[in-house]
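Asks: fold the following and give me the result.
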Amino acid sequence: MNIKQYLDSTYLKTAFQAGLSEAENNSMVKNTIIEAITEGFKLVMIRPEYVATAKEVILKANSTLLIGTVIDFPEGKSDIETKIREAKLAIECGADDLDFVCNYEAFKNGDIALVKQEILTATQLGLAHNKTVKWIIEVAALNEKEIIQLSSLIKNIVISNFEEDDYASVFVKSSTGFYETHNDLPNGATIPAIIMMLENASPLPVKAAGGVKSYQEAIEMIRLGVKRIGTSSAKAIADGENTTNQY
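Replies: Next comes the predicted model:
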């Protein structure tokens, strides 16, 4: 198994979050891109403002590395128009994967119509441009029933509105890795949450993000059926090391 082809090497911190200057944070992003090229990872996942830079570096290196970015990150509370505008800009800059944060708070509050509309509209946009679309449901913010319901909702929207050939390009993704939990509870992918997602999102693929901290954990996720893993420690995991990073 080539585990590197399952790994989305991720750097999503702002300079403030990382405790760095803007110049230092820019260097961190570029180093992540270069490392992903060198190591042969599937994709590099970065914030939208760095997509154009990533495209330039990848083209210069004659690499096949994919570029992923996050939309309406990390809370997912923006209106549909804002999500679409941000996604269109990312597409123009060269993004291959669009990881939308689902408006999970609206879902929890019962505004299912809004959630359905944003999933349909944004997925239509991504697929129309031959992009991979992922819907981040933020499992740490949901209870078990909500994880099941939201995974099923996304699946049903895709099955009802798109062709079977499109299913592999629409993922349900566990987490942003930035959700604040209390009492040391996990804020990312857990085995129980991933199992619920796999059971209820199928035939859509699932991406485990946040909380995968070792090679063995990554292998376990893959054996369960996960198709992609988002991690800021891709090299450490691929090298068989453990990491304490939270996303």
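
Asks: can we go C-alpha only for contacts and neighbour counts from here?
Replies: Fine.

Asks: what are the ranges of the helices in the chain?
Replies: Read by DSSP state H, the chain holds these helices, from start to end of the chain: 15-18, 22-39, 51-60, 80-93, 104-108, 112-128, 144-161, 191-201, 215-224, 234-238.

Asks: for comparison, sequence B:
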Amino acid sequence: MVDHTLLKPEATAADVTALAEEAAALGVYAICVSPSMLAVAKRAGSSAQKLCAVVGFPSGKHLPAIKAEEARLAVADGADEIDMVIDVGAGLAGDFAAIGTEVAAVRSAIGDRRVLKVIVESAALLLLGDEQTLLDVSRAAAGAGADFIKTSTGFHPAGGASVRAVELMATVGPQVKASGGIRTAADAAAMLSAGAHRLGLSGTRAVLDGLSG
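Replies: All right, here's what the predicted structure looks like:
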């Protein structure tokens, strides 16, 4: 259920190599890295882990064509899964058609065999909008081909995943990935109980140690 994640802009090849080695040791499902680090992760990682790359990260303020091309290149470099960031401002403005357009563009670029997770920045949508906004954005992403709706990049000042956001998103239909600020076993257990199917973690070892303890 875990995407072992390293998306800091200062991450080096050595950092990603260490991430991949730790991912294999922990037996996580996937490694999630920046597109420029896919080749490093692929060389250092185990075939037991899927490779995931982020697209339009972290702001989401990229043209749909750019997001689609970034996703296409990531798949060509070995990505099994794509985590794309929506234009959060479009969602807050109620332009759900724009959300659908960009998600559909990425879906078309990567085909149906790759997993597409759509990051909606749930904390920002709840803080600056309301629960209905989060539901409407999630439905727009689902309708355009998302396999997962994902809470957060972990970089937005509004915050990361929350139990309430996961509960709402879980009613929409696609699977839910909770990510951003999940640092303890209790946090992880709460997200899973709320309906999350996948967790994005950077401090994976501490969380798993807490769960096994």
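
Asks: export the helices of the first structure to CSV and tack on mean neighbour count and distance to T176 of the first structure?
Replies: Putting these into CSV (neighbours: other CA atoms under 10 Å; distance: least, CA to CA, whole Å) gives the following:
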stretch, mean neighbour count, distance to T176 of the first structure
helix 15-18, 12, 14
helix 22-39, 17, 17
helix 51-60, 17, 18
helix 80-93, 17, 16
helix 104-108, 18, 12
helix 112-128, 17, 17
helix 144-161, 18, 15
helix 191-201, 19, 14
helix 215-224, 17, 17
helix 234-238, 22, 16
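
Asks: got a markdown table for the ones you listed, with distance to A208 of the first structure too?
Replies: Formatted as a markdown table, the helices of the first structure follow (distance: least, CA to CA, whole Å):
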| stretch | distance to A208 of the first structure |
| --- | --- |
| helix 15-18 | 22 |
| helix 22-39 | 18 |
| helix 51-60 | 22 |
| helix 80-93 | 22 |
| helix 104-108 | 17 |
| helix 112-128 | 19 |
| helix 144-161 | 13 |
| helix 191-201 | 7 |
| helix 215-224 | 7 |
| helix 234-238 | 13 |
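
Asks: quick one: which of the ones you listed is nearest I71 of the first structure?
Replies: I71 of the first structure lies closest to helix 80-93 among the helices of the first structure, at 6.4 Å (CA to CA).

Asks: mean per-residue distance, that closest one to the second structure?
Replies: Superposed on the second structure, helix 80-93 of the first structure shows a mean distance to its aligned partners of 0.7 Å (mean CA distance after the TM-score superposition for the first structure).

Asks: what span of the second structure is that helix aligned with?
Replies: Equivalent residues of helix 80-93 of the first structure are located at 64-77 in the second structure, counting by TM-score structural alignment.

Asks: any residues touching the matching stretch, and which ones?
Replies: Taking CA atoms under 8 Å, 6 or more residues apart in numbering as the criterion, the residues outside stretch 64-77 of the second structure that touch it are 35, 38-39, 53, 55-56, 81-82, 84, 101-103, 105-110.

Asks: middle-most residue in the second structure, spatially?
Replies: Among the residues of the second structure, the smallest C-alpha distance to the mean C-alpha position (CA atoms, centre = their mean) belongs to D83, namely 4.4 Å.

Asks: mind listing what that residue touches?
Replies: Contacts for D83 of the second structure (CA under 8 Å, 6+ apart) come out as C52, A53, V54, V55, L116, K117, V118, I119.

Asks: residue contacts, G56 of the second structure?
Replies: H62, I66, K67, E70, M84, V85, I86.
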